[in-house]
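> Sharing a model prediction with you, sequence too.
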Amino acid sequence: MEIKQVKVDNRIDEFINNEFSGYATQCEVALNYEEFCFAAEDEGEIIGVITGRAYYNEVHIGDLIVGKNCRKSGVGSKLVRAVEDNYKGKGYEKIALTTFGFQAPGFYKKLGYELEFVREDKDPKLSKYFYIKKI
């Protein structure tokens, strides 16, 4: 056996998809797997993006990135709402996400996300915040 770092390609994707879904089926759990990406555009220019995955009974926000010239203008809130609206009523119970101390803990709290846990770091900017919201 050899362990090496590789780029994700069709062969790796196929292995992941087959094993991930096969194990869920074996355990009699509905997979409900879907990757998502919503983009905010202004006059053809991308000003914000939110990505993640939905699986089992949970939606997980991976990244929320808003261009520096558009921060604090409501773009991030609209992108988060797009995810919430898209997955309501589709069998998912909650949206989960993490953010670092220097990023957006207050932002998610303002949007109604409940803090589950903080993994403290010696540098508070790098403390990791775990949030959840029932949908």
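Arrived safely. Numbers count the residues shown, from 1 in each chain.
> make it CA atoms for all contacts and neighbour counts henceforth
OK.
> thinking in terms of the whole chain, how far from its middle is the strand ranked longest in the chain?
If you go by DSSP state E, the chain has its longest strand at strand 45-55. The chain centroid and the centroid of strand 45-55 are separated by 8 Å under Cα atoms, centre = their mean, to the nearest Å.
> what comes up buried for that strand?
47, 48, 49, 50, 51, 52, 53, 54 (16 or more other Cα atoms under 10 Å).
> let's bring in a second model and compare:
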Amino acid sequence: MTAEQHPTLAASLQVGAQDDELQQRLDDELTAFNAGESGAGRPTELSVRVTDTAGELVGGLTGWTWGTLCAVEMLWVREDQRRAGWGARILRAAEEEGARRGCIDAIVSSYTFQAPGFYRAQGYRETGRLTGVPGGHEDVYFHKSLAAS
């Protein structure tokens, strides 16, 4: 199309901080677009929670499944429970739920100062890195085939 067919819209541009309404609208619009283009439908939320006997959070994971893909967004374990095996158990539970939902691949990213070694130890292979993380760090991307798990 030519410029004549796309006249400039009179609008205002605003820059600011957190905008929950904008966040939700963008998420809704992009999710609908991705669902239509991929043919995989909409993502389904995924969570794993561990609480102690007092009901306090020990650790957890949030992510999503979409078609045959399981993604980990956040995985955290309380400091006094780190190195007690909770991270591996939480991640394994998410992978098993992903596989139950039909996923054959899992993805996650971790900053170099977080837990890339942990994900490698859980069978994930590095697929890429992005520089520019504050402090000279990198964002490391990982993939694991759930079919082989």
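Nice, thanks for sending it over. These numbers come from a predicted model, not from an experiment.
> ok, back up a step: residue 39 of structure 1: which of the buried residues of strand 45-55 of structure 1 is nearest?
Nearest to residue 39 of structure 1 out of the buried residues of strand 45-55 of structure 1 is residue 49 (Cα to Cα; 4.4 Å).
> pretty sure that closest one contacts residue 40?
Yes: Residue 49 of structure 1 lies in contact with residue 40 (Cα atoms under 8 Å); the separation is 6.2 Å.
> shared neighbours of these two, anything?
Common contacts of residue 49 of structure 1 and residue 40 (Cα atoms under 8 Å, 6 or more residues apart in numbering): residue 79.
> can you count the residues close to the counterpart of residue 71 of structure 1 in structure 2?
Here residue 71 of structure 1 is matched to residue 82 in structure 2, going by TM-score structural alignment. Residue 82 of structure 2 is flanked by 13 other residues according to other Cα atoms under 10 Å.
> ok, now the one 4 residues further on?
Applying other Cα under 10 Å, we find 18 residues neighbouring residue 86 of structure 2.
> Would you mind listing the residues in contact with it?
So residue 86 of structure 2 contacts 59, 77 (Cα under 8 Å, 6+ apart).
> From residue 129 of structure 2, how far out is it?
Counting by Cα to Cα, to the nearest Å, the gap from residue 86 of structure 2 to residue 129 of structure 2 is 26 Å.
> swap in residue 78 of structure 2?
Taken as Cα to Cα, the span from residue 78 of structure 2 to residue 129 of structure 2 is 27 Å.
> longest helix in structure 2, by residue count?
As assigned by DSSP state H, the longest helix anywhere in structure 2 is helix 20-38.
> Off-centre distance for that one?
Taking Cα atoms, centre = their mean, one finds helix 20-38 of structure 2 lying 16 Å from the centre of the chain it belongs to.
> For the following helix or strand past that helix, buried residues please.
Per DSSP states H and E, the first helix or strand lying C-terminal to helix 20-38 of structure 2 is strand 44-51. Buried residues in strand 44-51 of structure 2, counting neighbours by 16+ other Cα under 10 Å, are found at 46, 47, 48.
> Can you give me the neighbour number for the residue mapped onto residue 131 of structure 1 from structure 2?
Mapped onto structure 2 by TM-score structural alignment, residue 131 of structure 1 lines up with residue 142. Residue 142 of structure 2 has 20 neighbouring residues, counting by other Cα under 10 Å.
> residues in contact with residue 142 of structure 2?
Each residue near residue 142 of structure 2 by Cα under 8 Å, 6+ apart is listed here: 107, 108, 109, 119, 124, 125, 126, 127, 128.
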